[in-house]
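Novice: Need the 3D shape of this:
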Amino acid sequence: MDFESIQVEYAERRATVSLNRPNVMNAMNFTMIQELAQCFELLRENKEIQILVLKGEGKAFSAGGDIKMMLTSGDPKDFEQIMSYITRLTLAFYQLPMITITQIHGAAAGLGFSLALASDVIVAEENSKLAMNFIGIGLIPDGGGHFFMKERVGTPKAKQFIWKGNVMDGNEALKLGLIDHKADDGEIEAMVDQIVGKFLSSPILAMLETKKILHAQKLSELENTLKMETEAQLRMRKTEDHLEGIKAFIEKRIQQFKGK
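Specialist: Here you go, the predicted model:
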């Protein structure tokens, strides 16, 4: 299947999915969200692939949701459709019968960071910039961001990270347990290849059974989280703080939130 905003490559038992909007730091517009959902759903049925590597073309993994998409999707029905595809891609990715590895260089923010956190293994360059920064535009994490952040660090820390929206480099993210491996800048491809090789030379079928068992126990919680995120995100879209956050981002100024 041909895609417009992503690339999919196969090599033996490995698939590589590349976010491919490098001119906008792989910001995730509706086309990319749709295509990722379709791609992951197709991969769920592929019995030959045992490793999936997810990465971004150009200077970043993903800057998150496309701000232009947020501005043009004023109709609640349009936004509901976007959220339905975010739910589809998240559930399909979580249930992939393969080991998922996200390879991060540059920015991994917002929805892009939620998707990265959904991976089994996260590798980031030392000077990458990772942020669950929905708060800056008066929104909440989506794409299961609440669920995956809590899985990584626990509920108290997850709340703090989400509320602050701080930008972290690879060193800080590793110390906090938000990534699994840190690579020197420019060395991430080699490190990921080594990790893939180690998995493929291991009893990977047993590993995949473990993933299936553990994820099955959590699936209903993820589904409920995605439902609640959709409902809450629709409410947040109507707030004055969200409009102020978007305007401040475009005008490159400090936000003036009022709690409304």
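Novice: When you work out contacts or count neighbours from here on, use the C-alpha atoms and nothing else.
Specialist: Fine.
Novice: and Q38, what helix or strand is that in?
Specialist: Using DSSP states H and E, the secondary-structure element containing Q38 is helix 30-44.
Novice: which element follows that helix toward the C-terminus?
Specialist: Past helix 30-44, the next helix or strand by DSSP H and E is strand 51-56.
Novice: for the next helix or strand after that next one, which positions count as buried?
Specialist: Sequence order places helix 67-72 as the next helix or strand after strand 51-56, per DSSP H and E. By neighbour count with 16 or more other Cα atoms under 10 Å, helix 67-72 contains the buried residues I67.
Novice: helices or strands up against the helix or strand just after helix 67-72?
Specialist: Counting by DSSP H and E, the element after helix 67-72 in chain order, helix or strand, is helix 76-94. Contact here means 3 or more Cα pairs under 8 Å, 6 or more residues apart in numbering; DSSP states H and E; on that basis helix 76-94 packs against helix 30-44, helix 204-236.
Novice: Now show me the structure for the sequence below, then we'll compare the two:
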Amino acid sequence: MKWETVNLDIMENGVAILTFNRPEFLNSVNWQFCQDVPAACRVVSSRDDIKVLIITGAGAGWSSGGDIATLFGMQDPVDAKETYDFSTGIVNAIYELEKPVIAAVNGAVAGASLASCMACDLIVASEKARFAFSFIQIGFCPDSGTSYFLTQKLGYHKAAEILWFGKMLKADEAYQLGLVNQVVSPENLLEETIKMAEKLAKAPLLAIGLDKKLLRAALKNDFYQQAELEAMYQVLTWSSEDFKEGCAAFQEKRAPVFKGR
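Specialist: Okay, the predicted model is just below:
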């Protein structure tokens, strides 16, 4: 499936690959991009045959953030606010997917696209990946939720250091900080990410969807609130077909076949 700025390839193994497809502009975000990514995410959400989504970029970069022509074309503060709200819709579309989302970062990530990347559940980075938190270098603040994700993942002090000094993180630095899950060679990026996605596609996706909610709630809940939420979700999974299948497979010493319900 193709739009003007993105492609969506749906594989037979339950995995779909969303490719940002403006390679001549390092997949920067323009008005059409802001419409195409949410449209593709709606397709992913609506199709039962898509279990896991991989997001990658065509060409040399994952996404360089806001398109310069779009940013320079803003006329006044009201226009700027509308533009930033519109671009945040990309992050919302990715973050709100109940299915697992894996970023396969093939090159540079910068600007608002840092938020899109961190909104994914898992991040696999090529050794060539670079995470450019360079807002401060042009007198900018981060946007689209970048400060939220960065602080949640790394804590206040490290987030402040990265933003205030406009750091460019190499793939291995991002891994050491816990910003990415895995670093692989460029030629193996998609293959390794697909392997990870295939494992998740065979998993009990009802439980994974609830795990996403639990992990996000844990960022703000205290122990008692989180334990209560876990108990409620355990009741839901206990009554699911997947739980019954998992128990039966364990007793019968075979691999379970989960259906996500």
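Novice: Report how many residues lie close to Q217 of structure 1.
Specialist: The tally of other residues near Q217 of structure 1 (other Cα atoms under 10 Å) stands at 10.
Novice: Now for N181 of structure 2, how many residues are close by?
Specialist: By other Cα under 10 Å, the residues close to N181 of structure 2 number 16.
Novice: wouldn't it be in contact with V124 here?
Specialist: Yes: between N181 of structure 2 and V124 there is a contact under Cα atoms under 8 Å: 5.8 Å.
Novice: Out of the helices and strands packed on helix 76-94 of structure 1, flag the one nearest L176 of structure 1.
Specialist: Among the helices and strands packed on helix 76-94 of structure 1, the nearest to L176 of structure 1 by Cα to Cα is helix 204-236 (22.2 Å).
Novice: Next, the buried residues of the closest one.
Specialist: Buried positions in helix 204-236 of structure 1, judged by neighbour count with 16+ other Cα under 10 Å: 204, 208, 211-212, 222-223, 225-227, 229-230, 233-234, 236.
Novice: Show me which pair in these is furthest apart.
Specialist: Maximum distance among the buried residues of helix 204-236 of structure 1 (Cα to Cα): 42.3 Å, for I204 and M236.
Novice: so how far is stretch 211-224 of structure 2 off the chain centroid?
Specialist: Here stretch 211-224 of structure 2 shows a centroid-to-chain-centroid distance of 18 Å under the convention Cα atoms, centre = their mean, to the nearest Å.
Novice: swap in stretch 174-186 of structure 1?
Specialist: Here the centre of stretch 174-186 of structure 1 is set off from its chain's centre by 16 Å, with Cα atoms, centre = their mean.
Novice: List the contacts of N29 of structure 1.
Specialist: G65, D66, M69 (Cα atoms under 8 Å, 6 or more residues apart in numbering).
Novice: wait, isn't the second one in contact with M28?
Specialist: Yes: D66 of structure 1 is within contact range of M28, at 5.2 Å (criterion: Cα under 8 Å).
Novice: between the two, who's got more neighbours?
Specialist: M28 (25 against 19).
Novice: Not counting its neighbours along the chain, what's nearest that one?
Specialist: Among residues not flanking M28 of structure 1 along the chain, G65 sits closest, at 4.7 Å (Cα to Cα, 6 or more residues apart in numbering).
Novice: go on, C120 of structure 2?
Specialist: Using Cα to Cα, 6+ apart, the closest residue to C120 of structure 2 is V101 (5.2 Å).
Novice: mind checking how far the one you found is from W31 of structure 2?
Specialist: Taking Cα to Cα, to the nearest Å as the measure, V101 of structure 2 falls 23 Å from W31 of structure 2.
Novice: Pick out whichever of these two has more residues nearby.
Specialist: Set V101 of structure 2 next to W31 and count neighbours by other Cα under 10 Å: V101 wins out with 24 against 14.
Novice: Next up, the contacts around the more buried one.
Specialist: V101 of structure 2 is in contact with V52, L53, I54, I55, I94, C120, D121, L122, counting by Cα under 8 Å, 6+ apart.
Novice: what does it align to in structure 1?
Specialist: In structure 1, the residue paired with V101 of structure 2 is T100, using TM-score structural alignment.
Novice: That match in helix, strand or coil?
Specialist: Of the three states, T100 of structure 1 takes strand under DSSP: H, G, I helix; E, B strand; the rest coil.
Novice: Switch the contacts of N29 of structure 1 over to TSV, and while doing so, append distance to T155 of structure 1 to every line.
Specialist: Shown next, in TSV, are the contacts of N29 of structure 1 (distance: Cα to Cα, whole Å):
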residue	distance to T155 of structure 1
G65	24
D66	28
M69	30
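Novice: between these, which is closest to I140 of structure 1?
Specialist: Of the contacts of N29 of structure 1, the one sitting nearest to I140 of structure 1 (Cα to Cα) turns out to be G65, at 12.2 Å.
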